[in-house]
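Colleague: My questions concern the predicted model and sequence given below.
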Amino acid sequence: MPLQRFTQVYGIQDAKISPLLTDPAAGTPTYGPAIDVPGIKTYEISGEIEVKTLRGDNKKLATNSALTNVQVAITHAKMSLDVLAAIIGGSVTDTGTTPAQKTSWDLTGSNANFPPFKLEGVTPPNGVDIIGGDVHVVMHKLTCSAFPDLGFAEEDYRIASFTADADPLISTDKWISVVINETAAAIA
């Protein structure tokens, strides 16, 4: 019997970003190593549709809709220098030795290149109707659409967030993939 094509979706357990390295017209896209989005809290997808209506003979004759944008909004509990470098550019540098180690992310005018990336999120096991299963949502090609929310908050935790716009892959034309797994699987 085939797996059911509907499910509840409860929670998010993990999310990872992978830099898009190549997207050849006749081939398979390649991605860099997956980078954890630490403390993932929300993974929200929205879209924009342009609707055109044809009227004539004093009535509506036809309607046509076209997808014009897909956007994702992410919030995560911990700031990650590697995530910042993956979504807007810059470089991460580790220096020093214990007890004076440092790690820093530096963004300059020449390395703020907003590279494309893949984002994959997953529910916890049993966060779906299928006992032991999960759901993965993959955005295949994203580009950051606003500067990430960073900084500090007085007497409170500062939640990091970013938004990105999706484009279809040149190689496969995929924008989004939603996969229901009978057996929970880690993000590759």
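Modeller: Great, that's in hand. Quantities reported herein were computed from a predicted structural model and do not represent experimental measurements.

Colleague: C-alpha from now on. contacts and neighbour counts both.
Modeller: OK.

Colleague: which non-adjacent residue is nearest the residue nearest in space to the middle of the chain?
Modeller: Centre of the chain computed as the mean C-alpha position; nearest residue by C-alpha atoms, centre = their mean is Leu119, 3.3 Å away. Setting aside the residues directly before and after it, Leu119 is nearest to Ile17 in space (C-alpha to C-alpha, 6 or more residues apart in numbering), at 4.6 Å.

Colleague: Kindly report the same for Gln101.
Modeller: Thr95 (5.8 Å).

Colleague: One more: Ala26?
Modeller: Ser171 (5.9 Å).

Colleague: Next up, a structure to set beside the first:
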Amino acid sequence: MPISRVTKLYSVQDAKIAPLTADPAGGAATYGALIDVPGIQEMAISGDVEVKTLRGDNVKLASNSAITNIQVAVTHAKLSLDVLAAILGGTVTDSGTGAAEVSTWDLTGTNATLPPFKLEGVTPPDGVDIVGGDLHWILHKLKLSSFPDVGFANEDFRVVSFTADADPLLANGKWISAVLNETAAAIA
């Protein structure tokens, strides 16, 4: 008997992104190494639907709707230079030794590429109705829709956030997937 297709959603325990490295039409999409989104706090998914209405004889005759966009807004507690490079472009370089080690993320006019990436988030085990199960949201091909919210806050922690729009994969047409597992599984 299949598991229930109805569940509560409680919290988010982990999220990772992966650079999209290939998306051949009719082939298989490939991704780079997973990068942790540190201190994930929220992953809010929304979409836009465009409705066209046909009118005539002074009445509504028909209407048609189409999904025109899927968007995700992500908030996380800690800044990751590797996440910035994966979603904005740029380069991360390490230098120095011992107590003089430095990691630098640089974004220039030529390396601000806004590369496509995958995002996957997961509930904690038991964050769904199935005891020991979980739910994964997967957005297969994203691009930033605005510059990430970064910086400082006076006498407070500064959280990081970004918003991205989904495109369907050329390989299989997927925009978004919800995977409900009977047994909790790590993001892979």
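Modeller: Yes, it's here. No experiment lies behind these values; they were computed from the predicted model shown.

Colleague: now what about the TM-score between them?
Modeller: The TM-score (TM-score structural alignment, normalised by the length of structure 1) is 0.99; 188 aligned residues with a C-alpha RMSD of 0.5 Å.

Colleague: Okay, and the residue nearest to the centre of structure 1 sits in which element?
Modeller: Using DSSP states H and E, the element containing Leu119 of structure 1 is strand 117-122.

Colleague: the inter-axis angle of whatever helix or strand comes next after that strand versus strand 117-122?
Modeller: Scanning forward in sequence from strand 117-122 of structure 1 by DSSP H and E, the next helix or strand is strand 134-144. In terms of direction (axes from the mean of the first three to the mean of the last three C-alpha atoms, to 10 degrees), strand 134-144 of structure 1 departs from strand 117-122 by 160 degrees.

Colleague: contacts for strand 134-144 of structure 1?
Modeller: Contacts with strand 134-144 of structure 1, where a contact means C-alpha atoms under 8 Å, 6 or more residues apart in numbering, come from 9, 20, 87-88, 114-128, 162-169, 174-185.

Colleague: Stretch 34-53 of structure 2 now?
Modeller: With contact meaning C-alpha under 8 Å, 6+ apart, stretch 34-53 of structure 2 is reached by 12-19, 60-80, 82-83, 121, 188.

Colleague: Can you tell me which of those residues are buried?
Modeller: Taking 16 or more other C-alpha atoms under 10 Å as the criterion, what is buried in the contacts of stretch 34-53 of structure 2 is 12, 14-19, 70-80, 82-83, 121.

Colleague: Restricted to strands, list the residues you listed.
Modeller: 14-19, 70-76, 121 (DSSP state E).

Colleague: Name the nearest residue to Gly27 of structure 1, sequence neighbours excluded.
Modeller: Going by C-alpha to C-alpha, 6+ apart, Gly27 of structure 1 has Ser171 as its nearest residue, at 5.8 Å.

Colleague: ditto for Lys174 of structure 1
Modeller: Nearest non-adjacent residue to Lys174 of structure 1 (C-alpha to C-alpha, 6+ apart): Pro168, at 5.1 Å.

Colleague: What's the local residue count around that neighbour?
Modeller: For Pro168 of structure 1, the neighbour count with other C-alpha atoms under 10 Å is 15.

Colleague: That one contacts Phe117, doesn't it?
Modeller: No: using C-alpha atoms under 8 Å, Pro168 of structure 1 makes no contact with Phe117, being 11.8 Å away.

Colleague: Can you name the residues in contact with stretch 172-181 of structure 2?
Modeller: 5, 25-28, 70, 133-141, 166-169.

Colleague: Just the buried ones from those?
Modeller: 70, 133-141, 166-169.

Colleague: Among the residues you listed, which pair sits farthest apart?
Modeller: Greatest spatial distance in those: Gly133 and Asp167, 28.6 Å, computed using C-alpha to C-alpha.

Colleague: Quick check: Ser145 of structure 1 vs Val72 of structure 1, distance?
Modeller: Counting by C-alpha to C-alpha, to the nearest Å, the gap from Ser145 of structure 1 to Val72 of structure 1 is 9 Å.
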